[in-house]
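Trainee: Next one to model:
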Amino acid sequence: MPHTMQEIPTKPFDGQKPGTSGLRKRVKVFQQEHYTENFIQSIFNSIEAKGSTLVIGGDGRYFSPETVQTILKIGSANGVEKFIVGKDSILSTPAVSNIIRKYKANGGILLTASHNPGGPDKDFGIKYNVSNGGPAPENVTNKIYENTKTIVSYKVIEAPPVDLSKIGEFSYGPTKVSIIDSVADYVVLLESIFDFPLIKSFLSSHSNDFRVLFDGLNGVTGPYAQALFVDVLGLPKSSIQNCIPLPDFGGGHPDPNLIYAHTLVDAVEKDGIEFGAASDGDGDRNMIYGKGAFVTPSDSVAIIAHWADAIPYFKKGGVKGLARSMPTSKAIDLVAQKKGFEYFEVPTGWKFFGNLMDAGRLSICGEESFGTGSDHIREKDGLWAVVAWLNILAAANRESPNRLVGINELLYAHYAIYGRSFFSRYDYEEVPSAGANALVAHLNHALDSGSLTNTTHKSASTGTTFTVSGLYDFAYTDPIDKSVSKNQGQVITFSDGSRVVFRLSGTGSEGATVRMYVERYVGPEASAEELKRDAAEGLKGLIEVALELSKLKEFLGVDKPTVIT
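Mentor: Next up is the predicted model:
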């Protein structure tokens, strides 16, 4: 069919700098005339678009369907040979990574702002992934940004909109468009990794004393949860809730933590559910929360690493290495040391894990921001982590047939071997940028002057004293590509092994977000009572000292964090 291509004059917009998580702004920013088109054309100006195959998907948030049509128009005009698109523009971030790798696509464009709220007055995002299925590295995102600053026009093809609700192959001018089932390939992937027969047997034999509840938070994972938990594992439909993807996530905040995932927390507490889990808007994060048991992301990835042999994928292929982001607690380091695995501490950002995976040096990794994953794809994977826990619990109960092993039993058994890293994160969201920068400057001054080193500080409420042993700004030299990442977070260490980390986050769309991470380690020789203490109680004195040293409340002008996890 003949087609018409047009070149539309435009001018650059300020601030279209993408990070590892892409470009995130309010929807109304993306809706400005030429704004979205400029950024998409800048992506195509930065890659080998002609003759390429690209995947398009996203979390279904507001403004996604329109943006898919824009990508098709501009991509076709720039010579893309084929687009693989999720039905109704829906594909979770892990599913996109899998499809890029499975079908050997050249990359993918994800329409997501991850765990940020959605809706006409909330957030939207566009992210580019490369051919390994992972987030674009800095050399690519920097190139995209440079193109956004010099763009003078974008190309579009004149063609009717593609019906995104129909699975099949379609012609779109000179380009092929394949609309695929959003879920099928991902389910096949997980069935190749985990022992589904074992999980199904465990769940059916314990249907009365081990109930499961998964909360999709009205994000992208709802259809995946239906397929995995109901269709494959045979759980009742009551085992999933909030599993219809909505453009505004039902007015909620699709971030799986104790504050925002209150629909899960409330249901678990009300009904005493033994195993609860939630995922975020685009499906790459997870939370494990059961009756009387919250699993920190740091503990979660450590326990998965410890039990790796129970998962067929690792039993067959072995564990090549373990890793965590710098703010994440050192619990996984202890597993690596005990089992003789190589392990890494990297900056926040999944691309650093991806480099290690591509080099064959990493199998299991995690970030404290509820991101856990492995080398099966090149993104963190929320449902992978949930099914991993079910696989591990099924294996643990096979080894202990006379008593039910639940979440807490797994946690306490782990602490008895490795000790416990009490860990918490305080998020201060949308605070004034000037105050956040002043906090950073204050810590940098202490670092440069050495004024905090060897000083002793006493908690007013607990009477515990903490002596500062050092302060540094975390930097990382990638062992694979030798790139250097600086200014990745300021770390205060204490003589008892405790540490506090401060980071400015770039995942918000307005203002600044400051995150404070606190970690205190207690060895396995401690009493059972100490190892089982409430995390808030175990960290109380350290948190007080951290707030005092940093003068955080003074700089940010706030008394309490937005979220505590």
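
Trainee: Going by C-alpha atoms from here, please, whenever you check contacts or count neighbours.
Mentor: Noted.

Trainee: Check which residues of stretch 490-505 are buried.
Mentor: For stretch 490-505, burial by neighbour count (16 or more other CA atoms under 10 Å) applies to 490-494, 498-505.

Trainee: before we move on, what about stretch 227-238?
Mentor: For stretch 227-238, by 16+ other CA under 10 Å, it's Ala227, Leu228, Phe229, Val230, Leu233, Gly234, Leu235.

Trainee: what ranges do the strands span in the stretch 201-350 of the chain?
Mentor: With DSSP state E, counting those that start in this stretch as the criterion, the stretch 201-350 of the chain has strands at 212-215, 240-241, 275-279, 286-290, 293-295, 322-325, 343-346.

Trainee: Just send these back as a markdown table, with mean neighbour count and distance to Ala261 too.
Mentor: Output for those, formatted as a markdown table (neighbours: other CA atoms under 10 Å; distance: least, CA to CA, whole Å):
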| stretch | mean neighbour count | distance to Ala261 |
| --- | --- | --- |
| strand 212-215 | 25 | 8 |
| strand 240-241 | 21 | 12 |
| strand 275-279 | 28 | 7 |
| strand 286-290 | 26 | 9 |
| strand 293-295 | 18 | 12 |
| strand 322-325 | 28 | 23 |
| strand 343-346 | 21 | 28 |
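
Trainee: Can you give me the end-to-end span of stretch 371-386?
Mentor: 11 Å (CA to CA, to the nearest Å).

Trainee: ok, now stretch 323-341?
Mentor: By CA to CA, the extent of stretch 323-341 from end to end equals 10 Å.

Trainee: which residues are contacting that stretch?
Mentor: The contact list for stretch 323-341 (CA atoms under 8 Å, 6 or more residues apart in numbering) reads 298-299, 301-303, 305-306, 319-322, 342-349, 353, 362, 364-368, 418, 420-421, 423, 474, 501, 517, 519.

Trainee: Report the contact partners of Trp389.
Mentor: Trp389 neighbours (CA under 8 Å, 6+ apart): Ile304.

Trainee: List the buried residues for the helix or strand in which it is found?
Mentor: Using DSSP states H and E, the element containing Trp389 is helix 382-399. Residues of helix 382-399 classed as buried by neighbour count (16+ other CA under 10 Å): 382-396.

Trainee: chain center to stretch 83-98, what's the gap?
Mentor: With CA atoms, centre = their mean, to the nearest Å as the basis, stretch 83-98 stands 17 Å off its chain's centre.

Trainee: what about it, start to end distance?
Mentor: So stretch 83-98: terminal residues 15 Å apart, CA to CA.

Trainee: again with stretch 407-427
Mentor: Length of stretch 407-427, first residue to last, CA to CA: 26 Å.

Trainee: Same check on stretch 394-407?
Mentor: 11 Å.

Trainee: Next: stretch 123-143.
Mentor: Stretch 123-143 has an end-to-end distance of 24 Å (CA to CA).

Trainee: before we go on, could you also do this sequence so I can check it against the first one:
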Amino acid sequence: MPSARDIRFGTDGWRAVIADGFTYENLRRVADAAGRVFAEDRPGGVIIVGYDTRFEAGAFAQAAAEVLAAHGLKVRVSDRPLPTPALCWSVAHSDAAGGVMLTASHNPAKYLGFKLRMEDGGASPVSFTDRVEAALRDEAPDARGAFETVDLVGPYLEALRSFVDGEAVRAAGLRVVVDPLYGAGQGYLAETLTALGVEVTEIHGERNPGFGGLHPEPIPPHVDAMRRAVADGGFDAGFATDGDADRIGACDRTGAFVNPHRILALVTRHLVEGRGMRGRVVKTLSTSVLVDRIAQHLGLEVATTPVGFKWIYEQMVAGGVLIGGEESGGIGIPEHVRERDGLLMALLLAEMMGQRRMGLGELVEDLLAVTGPMEYLRRDLALAQEVKDAFVARMPSLAPHAIAGLPVKAVVRDDGVKFLLPDDAWLLLRTSGTEPLVRIYAEAPNAGAVDELLAAGERLVLGEDD
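Mentor: Below you'll find the model as predicted:
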């Protein structure tokens, strides 16, 4: 069995392959360490535990609950699979000291993970996860405690319905396709939209722990079935959520994908112009300059963080944040909860369509008329370990004068290495915090330039064009 030093918390929690690194023994060790820290901060406090739709996730959640309870904590476990934002909302709107979510989010079905949440429902900061790592022991604990099973879904869905303008959504007469990608959002977004008068067709909504071979990340090609269903069926839009439903992807009535950058910009504009809200906008450094441009248009301040919602959460704790989001589709509004919520973002898009009497594609066109066009793509490289290690060793010294024929104006090394180029174009190279990948991100005014930047980025990663 791996020693304690082999278990590490990444961008958002500890994740491993089920029955390989993610075993009951390792889970109990992590739950034991988390229980020690929670009990030190709030002796006898309440901890809420949730889980997604992956293989054995419910059983793993109960095993974690028994270990947490053995530390004198009062543990409440969801009576069914639920989205991570439902767990976070439940923690924030209760007397809980924190929460634990058993999920691997957007990672493939073979993974499972252990996310920690603070008493306000937000992601655990590095200072907290460092304490949990330090509390890990090589031996799995023997002690077990009792826990309570509760409904965490009903109150959360009611909160979602009350957050949006139900009359505007109802009056729009929308027909949409919902694709939870077999994840924890199944049934819940469809149920909520239906209650608001939307005609909904849900796909990939049945229980399938293997996710039907789909990768539960709401981006192409994983959402192509949704895009076809929308275009072929004459629907108004499609909304997709990831494995634990904290991320959002969408398409317009033609089936054209609406990426998370544009969703973040759209929702930001809607909160200000449609709801009269104000505040700072927080984005990760892998997120589009469209967000900066719409914020400037609206007179809002923008803060940029490393990749990972925990950094956005820290900004939310500091106060004054209107909205925070990342390129992966995780977008959160602290007035709701200091966490991402894919279901809420879908509802706000529907609200926007209803209030403005515009289709999703028209809303995007109207946005780009204000911000100007920008295109974005990400490429994930699965590399042999020695190739990845060689790139990591070279990364601090990468300093090309030009990339894809464009002069490098500046280099940012806050998280990976990001090259700033003319006309707001950029290229970012970084290793994934949750998977054995190197990610290449690029943005430019046109798709051809983005393709050239991605190809140049791949050469840099492979050491072919240093």
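
Trainee: picking up where we left off before, of the buried residues of stretch 490-505 of structure 1, which pair is most distant in space?
Mentor: Phe494 and Ser505 (23.9 Å; CA to CA).

Trainee: which residues of the stretch 251-400 of structure 2 fall in helices?
Mentor: 260-273, 289-298, 309-318, 342-356, 360-371, 385-394 (DSSP state H, counting those that start in this stretch).

Trainee: Nearest to Ser94 of structure 2, out of those helices?
Mentor: For Ser94 of structure 2, the closest of the helices of the stretch 251-400 of structure 2 is helix 309-318, at 17.9 Å, according to CA to CA.

Trainee: matching residues in structure 1 for the closest one?
Mentor: Aligned by TM-score structural alignment, helix 309-318 of structure 2 falls on residues 350-359 of structure 1.

Trainee: Tell me the spacing between Ala442 of structure 2 and Ala449 of structure 2.
Mentor: For Ala442 of structure 2, the distance to Ala449 of structure 2 - CA to CA - is 9 Å.

Trainee: sorry, back to before: could you point out which of the helices of the stretch 251-400 of structure 2 sits nearest Asp52 of structure 2?
Mentor: Once these are compared by CA to CA, helix 342-356 is nearest, at 14.3 Å.

Trainee: Matching Phe128 of structure 2 against structure 1, which residue comes up?
Mentor: With TM-score structural alignment as the criterion, Phe128 of structure 2 lines up with Val140 in structure 1.

Trainee: Who are the contact partners of its match?
Mentor: Residues near Val140 of structure 1 by CA under 8 Å, 6+ apart: Ser46.

Trainee: picking up where we left off before, redo the buried residues of stretch 227-238 of structure 1 as TSV? Include distance to Ala278 of structure 1.
Mentor: As requested, these are arranged in TSV below (distance: CA to CA, whole Å):
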residue	distance to Ala278 of structure 1
Ala227	15
Leu228	14
Phe229	13
Val230	15
Leu233	17
Gly234	19
Leu235	16
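
Trainee: Mind telling me what Met101 of structure 2 corresponds to in structure 1?
Mentor: Using TM-score structural alignment, the partner of Met101 of structure 2 in structure 1 is Leu110.

Trainee: Its match: neighbour count?
Mentor: By other CA atoms under 10 Å, the residues close to Leu110 of structure 1 number 30.

Trainee: Let me know the secondary structure of it.
Mentor: Secondary structure assignment for Leu110 of structure 1 (DSSP: H, G, I helix; E, B strand; the rest coil): strand.

Trainee: just to revisit the earlier point, more neighbours: Ala442 and Ala449 of structure 2, which one.
Mentor: Using other CA under 10 Å, the more surrounded residue of Ala442 of structure 2 and Ala449 is Ala442, with 28 against 19.

Trainee: Skip the chain neighbours and tell me the closest residue to the aligned partner of the more buried one in structure 1.
Mentor: In structure 1, the residue matched to Ala442 of structure 2 (TM-score structural alignment) is Val518. Leaving aside its sequence neighbours, Val518 of structure 1 sits nearest to Val500 (CA to CA, 6 or more residues apart in numbering; 4.6 Å).

Trainee: Superpose on structure 2 and give me the mean offset of the one helix or strand the one you found maps to.
Mentor: Per DSSP H and E, Val500 of structure 1 falls inside strand 499-505. Compared with structure 2 after fitting, strand 499-505 of structure 1 has a mean deviation of 0.8 Å; criterion: mean CA distance after the TM-score superposition for structure 1.

Trainee: and Phe38 of structure 2, what does it touch?
Mentor: Phe38 of structure 2 touches Gly45, Ala97, Gly98, counting by CA under 8 Å, 6+ apart.

Trainee: Tell me the secondary structure at it.
Mentor: Applying three-state DSSP: Phe38 of structure 2 is helix.

Trainee: Tell me the residue in structure 1 aligned with it.
Mentor: Here Phe38 of structure 2 is matched to Ile47 in structure 1, going by TM-score structural alignment.

Trainee: quick one on the thing from earlier: correct me, but the match of Ala442 of structure 2 touches Lys540?
Mentor: No - with contact defined as CA atoms under 8 Å, Val518 of structure 1 does not count as touching Lys540 (9.8 Å).

Trainee: How about Ser21 of structure 1, nearest residue that isn't a chain neighbour?
Mentor: Sequence neighbours aside, Lys127 is the residue nearest to Ser21 of structure 1 in space, at 6.1 Å (criterion: CA to CA, 6+ apart).

Trainee: That neighbour and Val232 of structure 1, how far apart?
Mentor: 31 Å.

Trainee: do Ile288 of structure 1 as well
Mentor: From Ile288 of structure 1 to Val232 of structure 1 the distance is 20 Å (CA to CA).

Trainee: Then Gly58 of structure 1?
Mentor: Distance, Gly58 of structure 1 to Val232 of structure 1, using CA to CA: 24 Å.

Trainee: what's the answer for His414 of structure 1, then?
Mentor: 30 Å.

Trainee: try Leu23 of structure 1
Mentor: Leu23 of structure 1 sits 36 Å away from Val232 of structure 1, going by CA to CA.

Trainee: do the same with Asn129 of structure 1
Mentor: 30 Å.

Trainee: Surely Pro94 of structure 1 and Ile377 touch.
Mentor: Yes - counting by CA under 8 Å, Ile377 is a contact partner of Pro94 of structure 1 at 7.1 Å.
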